[in-house]
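> Take a look and give me a structure for this.
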Amino acid sequence: MDLSELHGALASKSYDKIGELCDELLIQVASRGIAFQEEWPYAIHLIGHIYANDLNSARFLWKSIPEGIKKSRPEIMAAWKIGQCLWTRDYAGVYGAVRGFEWSPEAVALVTAFAENYTNKMFNLLVSAYSTISVADAAHCLGMSENEATNYVLQHGWTLDSSSAMLIVKKPSITKEQKLDSSKLQRLTEYVFHLEH
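Prediction:
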């Protein structure tokens, strides 16, 4: 079984393509009638779908993995734990699932990249949803200690009201670009031309 394309995608950090690539490779291998289940990189495959936020594909993959393989390979169970937490919107549980397992050398970079993206996503969610938030709630959502979360958000321009332990969210400045529609410009030109003549 040739997984060089998968190893290339992992090496080049093309993590958003891992799930789809694994799906294609799995179909190719299965269509040739090759026995692959024992050596298939199910954990990487699951994490690839999770990284791409394709929870439906991750769930269907999980259901297709033979029970014996699930039980004999703890990394598959650990990958699915992340998926379960995402599925049930247990945001803090995602961090626990990521940190609660010693990932293989093949999976560690992918899981780390997922965790960084997830933290960025959660941070952006907090920015869009709150104008103030308690330090404890921010820490819970970001999967960090209160000190780590405070330092993290302060680096992003938030401020801390230490008397109330509340963080004041810095909203990004909104710049509107006015787009010029050429058809409107043409009609305006014709109108002005008509008025002048």
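> going forward, measure contacts and count neighbours with C-alpha atoms only.
Will do.
> Please name every helix or strand in contact with the biggest helix by length in the chain.
Longest helix of the chain, by residue count under DSSP state H: helix 105-129. Counting contacts by 3 or more Cα pairs under 8 Å, 6 or more residues apart in numbering; DSSP states H and E, helix 105-129 packs against helix 42-51, helix 91-99, helix 135-142.
> let's see this one next to it:
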Amino acid sequence: MDLSAVTAALELKSYNKVADILDNLMLQVAADGVAFHNDWPYAIHLLSHFYVHDINSARFLWKTIPSSIKESKPEITAVWKIGQQLWLRNYGGVHEAIRGYEWSQELQGFISAFSELYTKEVFQLLVSAYSTISIEDAALFLGMSKDDATSYVLQQCWTVDSSSGMLTVKKQPVVTEQKLDPRKLQQLTEYVFHLEH
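The predicted model follows:
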């Protein structure tokens, strides 16, 4: 079983490609009739589906992993705990699951990238959902200490009211696409033509 494409994607930090690579490789190995259960990088495979927001595929993969492997490789179960919290939309629980395990050298970079991506996505949810939020709640959502969360959001131009412990969210400007009305374009063309002649 050749996992060089997976290794290359991880080394290049092309984490969004890992799920497709492993899915295709799994199909190929299964079609060849090769047993792969013990050597398969299940932890990476599960995490790759979480990384691309494909929780249903991760759930299916989890169900196919033999119990003996789940029991003998605790890192697979630790990755699955992240997925369980994602499924429940327990934002703080996702961060706890990430911090709650001593990840192998092989998975540390991927876990770190996932954590960073997840924090950014949760931050965008906060921006869209709140105009003000308590420092405690922001810290819980972002999986940080109150000081770290305050520092993080201040870097994003939010403001803090120290006396009330509330953060004021800075909304991101909404970019709207302007549509060109063909009639207005025709009028403008006629006007410019009239000015030139």
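> Give me the TM-score for these two chains.
Once the chains are overlaid, their TM-score stands at 0.91 when taken by TM-score structural alignment, normalised by the length of the first structure; 195 aligned residues with a Cα RMSD of 2.2 Å.
> Redo the helices and strands packed on helix 105-129 of the first structure as JSON lines? Include distance to Glu116 of the first structure and mean neighbour count.
JSON lines is the format used below for these (distance: least, Cα to Cα, whole Å; neighbours: other Cα atoms under 10 Å):
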{"stretch": "helix 42-51", "distance to Glu116 of the first structure": "10", "mean neighbour count": "25"}
{"stretch": "helix 91-99", "distance to Glu116 of the first structure": "10", "mean neighbour count": "18"}
{"stretch": "helix 135-142", "distance to Glu116 of the first structure": "10", "mean neighbour count": "20"}
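> out of those, which comes closest to Gly157 of the first structure?
Nearest to Gly157 of the first structure, of all those, is helix 135-142, at 14.4 Å by Cα to Cα.
> Mean per-residue distance, that closest one versus the second structure.
Its aligned residues in the second structure lie a mean 0.5 Å from helix 135-142 of the first structure after superposition (mean Cα distance after the TM-score superposition for the first structure).
> re the thing from before, the helices and strands packed on helix 105-129 of the first structure into JSON lines, with extra columns for distance to Leu26 of the first structure?
Formatted as JSON lines, these follow (distance: least, Cα to Cα, whole Å):
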{"stretch": "helix 42-51", "distance to Leu26 of the first structure": "10"}
{"stretch": "helix 91-99", "distance to Leu26 of the first structure": "25"}
{"stretch": "helix 135-142", "distance to Leu26 of the first structure": "35"}
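> For Leu6 of the first structure, find the nearest of those helices.
Here helix 42-51 is closest among those (Cα to Cα), at 9.4 Å.
> List the superposition-based mean deviation of the closest one with respect to the second structure.
Mean for helix 42-51 of the first structure is 0.3 Å (mean Cα distance after the TM-score superposition for the first structure).
> so what does that helix touch, helix or strand wise?
Against helix 42-51 of the first structure (3+ Cα pairs under 8 Å, 6+ apart) you get helix 18-31, helix 55-64, helix 74-87, helix 105-129.
> repeat that for 7 Å
helix 18-31, helix 55-64, helix 74-87 (3 or more Cα pairs under 7 Å, 6 or more residues apart in numbering; DSSP states H and E).
> Deepest-packed of these, please.
Stretch with highest mean neighbour count among these: helix 74-87 (a mean of 20; mean count of other Cα atoms under 10 Å).
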